[in-house]
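> Structure, please.
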Amino acid sequence: MTTTVERATTRPRPHWIDDWRPEEPDFWAQTGHRVARRNLGWSIFAEHLGFSVWLIWSVSSALLAAMGFDFSAQQLFFLVALPNLVGSLLRLPYTFAVPRFGGRNWTIISAAMLLIPTVGFAIAVQNPGTPYWAFCLIAATAGFGGGNFASSMANINFFYPAEKKGAALGLNAAGGNLGVSIIQLLLPVFVGSAGIFGLVKASEGGVHLGTAGWIYAGLAVAATIAAYLFMDNLSVVRSAPREQLAVVKEPHTWVMALLYIGTFGSFIGYSAAMPLLIKLNFWVADPAPLGTGIYFAYFAFLGAGVGSATRPLGGWLADRLGGAKVTLAAFVGMIVFTLAVLWTLLQLTPNPQASTAIAADNKSWFGWFLVFFLLVFAATGIGNGSVYKMIPAIFRARLGAGRAATQQASAALGVVGAVGALGGFLIPIAFTAPWVDNAFSATKQAFVIFTVYYVLCAIACFAVYVRRRATATSLAGATI
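Predicted coordinates:
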């Protein structure tokens, strides 16, 4: 006789999938690809929103002066860096949340949590009396959006077979990364500032930053509902935190984290800092409202847009050529183009805010600065996609194809993503280093430091994963 308890435990659970075999061709062709594609689509939407909220301060900080707030350049760079620090710290627990709560369930929770930074933002920017410490606290909660990336990537990793992980993870990440560009493109339009290369004119009623907060709060509600209705949990995604934390003992986890600081850390750090870099080096506020020189809101979104667009390309190239080779090529590109950006900075006259003539002179170099900076972004995007392709390949080479390798790879994605995102905090801070009196000198020194780091990353990638003699790890000959 079946008891009530037994019937309850065997009752089907809505939105839970117990039979999931993506590596079996028949299962994948008949059922798996449709389910995976649906979950990928809504995951991209939720992650896209998370990235937008994460970087909402990147462009809004440059518009705070128009709202009556008088913060120094150092305070503004710290404001855009703070969400990146919190987001990086949250990525590890967000990764562990997927096997604990289920990918769908955690997407619902994490999307709903975005109401905290968006509503807080909307209220704070509308009150000229809001103190700087309150802005820092609210900006820190925007880091919730940065954590979404880790849980989303860990979740999607389970849905796809090995040969399709690179493209799937690349699309998922690119959809999220694109949120950075979209917020930088549309926020000036939403709030009444000029934008989109001047096609949108400034509102006669002035800037209303709070509007952007309310719009994204509404989108957070939409993402929460969509995840509830259309996404699934996988029963096979089960592991204890202790099992997941075992990846921290794996040397390759830390090598990949080193590389990811260089690729994704650069992408998110440069994305956060680019509006302020343009404003401080190429623009003067007078005459209002658009000033003299280069208006930062016209071009702020381009870097993140290029980096997002090239991320799937990095995953696609890694699927065909091997992630290690593509990653090495990406770092070589980052070295060359970062040096080119530094060269353009050396041609500028410091402190354009002191003179419209200086701003006009610096403007003549902006085209070179923008082109070289966009090429840096393109290289970071390719590197992001190829690094994330490498991680599952490394654990598959060490553990074989199977559930254990997939679980360890998903945990490693979280660890690597968490450490890598720290670059997003360090880069804006480096541009206004407290030990340097002159912000312009700090910017030039920062690009020198970044170049040296990219050289170290290229050497590490070559030595551990590309060089044929690096057979001690049994990985050099694999398609990694």
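> Every contact and neighbour count from this point should use C-alpha atoms.
Will do.
> what's the neighbour count on P12?
Neighbours of P12 under the rule other C-alpha atoms under 10 Å: 11.
> So it, which state does it fall into?
The three-state label for P12, taken from DSSP: H, G, I helix; E, B strand; the rest coil, comes out as coil.
> and it, what does it touch?
By C-alpha atoms under 8 Å, 6 or more residues apart in numbering, P12 lies in contact with nothing.
> Let me see the contact set for the residue lying closest to F264 once chain neighbours are set aside.
Leaving aside its sequence neighbours, F264 sits nearest to N384 (C-alpha to C-alpha, 6 or more residues apart in numbering; 5.7 Å). Listed by C-alpha under 8 Å, 6+ apart, the contact partners of N384 are 260, 263-264, 311, 314.
> how about a cut-off of 6 Å?
263-264, 311 (C-alpha atoms under 6 Å, 6 or more residues apart in numbering).
> Pretty sure it sits in a helix.
Yes. Counting by three-state DSSP, N384 is part of a helix.
> Now the second one, please; I'll put the structures next to each other:
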Amino acid sequence: MTGPAPTRRSGRWIERWDPEDEAFWRSTGERIARRNLWFSVLSEHIGFSVWTLWSVLVLFMGPEYGLTPADKFLLTSVVTLVGAVVRVPYTFAVAVFGGRNWTIVSASLLLIPTVAAFVVMEPGTSYSTFLLVGLLAGIGGGNFASSMTNINAFFPLRKKGWALGLNAGGGNIGVPVIQLVALAIIGASGGPRVLLGIYIPLIVVAAVLAALFMDNLSSVKNDTGAAKDAARDAHTWIMSVLYIGTFGSFIGYSFAFGQVLTNGFGRTPLQAAYLTFVGPLLGSLIRPLGGWLADRYGGARITLWNYVGMAAATAVLVVASMQKSLPLFVSVFVVLFVLSGLGNGSTFKMIPGIFQAKALAKGLEGEAAVAHGRRLSGASMGLIGAVGALGGVGINLAFRQSFLSYGSGTGAFVAFLAYYGVCFAVTWAVYLRRTAVRVPATAPASEAKAQLGYAEV
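Purely as a prediction, here's the structure:
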């Protein structure tokens, strides 16, 4: 095999795609897959930037806008909520419309919230209008789900970890990038419309490049049965709880960090902008390391000790918040960002191993076990990604209530500390404690493998 079969449909459709075939991959497949990866990363990167746009815009909204800290936290909560919910339909859109076609559509849709924000971003606009426009910005959160689904289909199993890690990391970096751009604009005494004016043409460029250089794969089809099976599996929801603690923390803190600095520590928007991008940047860059450590030592073990670190960092944040120690608060908050990024990699890496262990427990072996595990893990990832993003909603609502009740973020940090304790207990009880269970000598080998496998996922 030297290349994909000629397409029979318009719109750059590839009818036959077999990346597991070494000859095909070397001669044609790798070049096509990498090209699609780069332009998928670009679109997803801008999607993340638009999703987190309001975490930056609220820094521009001074007293003349008439919004309280609680109003701003509710605004960013709405954006996060929509971004989490739309991840579910975006996961299935690739199979319905094609990866290239949906990338064009999803990138173009980003114009709606960006142009709308450009129009309404001025004092005197009603709070309900800001909420509506913020709700529209949530669609940027869906680009991650469709991009990961699309790129997953292009690469062979032995290359998926690298490709998906690069795709996810490239998208996540959209968060600190828009914060850095905002810093430059605030420093130059520019207004929020300057920021929006920069991103509007970038969105057009991303959509045009996707149209010119990406491809659709006919082999990508929705498996509604797998989605139903994944939704019925308890491990999908257990891992969702753990992913809320890692990715939910990452995206929630990305939205809230600047507001906490301005409302809790009296920083000006410019002073806050100097600090807010560091945490998301490091958290994005370290995500692949979390996956690598999970490969080497087992995802459950890395996740367990990562939650110990997150809990310890949060406990220090409680002290720093009570003492109003800005240097301690910022430095430890950055550490918490890094740990959330590390946990993103280790928790997501656990998912395929869990379903592989379950396949072995069913008595499946070899390719049958691999296929079964891949089918359920692929379906569960979309659900876990969506539910995990809801953690960002919880974080912003917790900060909102904490500032309303106590005038600081201390109460919210206490709640986060408790949640990380729950995640530690769940990880140990479900995925590590089982390795200590004595398996009877008469038990099938597959059962023994399943008992031991969770520690290695």
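> my guess is E122 of structure 2 is in a strand, correct?
No. Under three-state DSSP, E122 of structure 2 sits outside any strand and is assigned coil.
> could the contacts of N384 of structure 1 go into JSON lines alongside neighbour count?
Putting the contacts of N384 of structure 1 into JSON lines (neighbours: other C-alpha atoms under 10 Å) gives the following:
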{"residue": "T263", "neighbour count": "33"}
{"residue": "F264", "neighbour count": "29"}
{"residue": "R311", "neighbour count": "32"}
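> Out of these, name the ones that lie in helices.
R311 (DSSP state H).
> Closest one of the contacts of N384 of structure 1 to G68 of structure 1?
Taking C-alpha to C-alpha as the measure, G68 of structure 1 lies nearest F264 of the contacts of N384 of structure 1, at 33.6 Å.
> Counterpart of the closest one over in structure 2?
By TM-score structural alignment, F264 of structure 1 lines up with F247 in structure 2.
> number of nearby residues for S10 of structure 2?
Using other C-alpha under 10 Å, S10 of structure 2 has 6 neighbouring residues.
> what residue of structure 1 matches up with T314 of structure 2?
Per TM-score structural alignment, T314 of structure 2 is aligned with T338.
> Burial check on that match, number of neighbours?
The number of residues packed near T338 of structure 1 is 20, by other C-alpha under 10 Å.
> Could you find the counterpart of L282 of structure 2 in structure 1?
With TM-score structural alignment as the criterion, L282 of structure 2 pairs with V306.
> contacting residues for its match?
Here V306 of structure 1 is in contact with A378 (C-alpha under 6 Å, 6+ apart).
> can you tell me how far it sits from G175 of structure 1?
12 Å (C-alpha to C-alpha, to the nearest Å).
> likewise G420 of structure 1?
Applying C-alpha to C-alpha to G420 of structure 1 and G175 of structure 1 gives a distance of 18 Å.
> quick check, nearest of the contacts of N384 of structure 1 to W368 of structure 1?
Of those, the one sitting nearest to W368 of structure 1 (C-alpha to C-alpha) turns out to be T263, at 22.0 Å.
> Now for that closest one: which residues touch it?
Neighbouring residues of T263 of structure 1 by C-alpha under 6 Å, 6+ apart: 380, 383-384.
> And the strands in structure 1, which stretches?
Ranges of strands within structure 1 are 16-17, 233-234, 283-284, 292-293, based on DSSP state E.
> Deepest in the core, which of the ones you listed is it.
Among these, ranked by average contacts under mean count of other C-alpha atoms under 10 Å, first place goes to strand 283-284 (a mean of 26).
> By how much does that strand deviate from structure 2 on average?
Following the fit onto structure 2, the mean deviation recorded for strand 283-284 of structure 1 is 3.8 Å by mean C-alpha distance after the TM-score superposition for structure 1.
> what's that strand packed up against?
Under the contact criterion of 3 or more C-alpha pairs under 6 Å, 6 or more residues apart in numbering; DSSP states H and E, strand 283-284 of structure 1 touches strand 292-293.
> Which parts of the stretch 351-480 of structure 1 are helices?
For the stretch 351-480 of structure 1, helices defined by DSSP state H, counting those that start in this stretch occupy the ranges 356-363, 366-399, 403-421, 423-431, 439-461.
> Between those, which one is closest to A73 of structure 1.
Across the helices of the stretch 351-480 of structure 1, closest to A73 of structure 1 is helix 439-461 (C-alpha to C-alpha), at 8.2 Å.
> any idea of the angle that closest one forms with helix 423-431?
140 degrees (axes from the mean of the first three to the mean of the last three C-alpha atoms, to 10 degrees).
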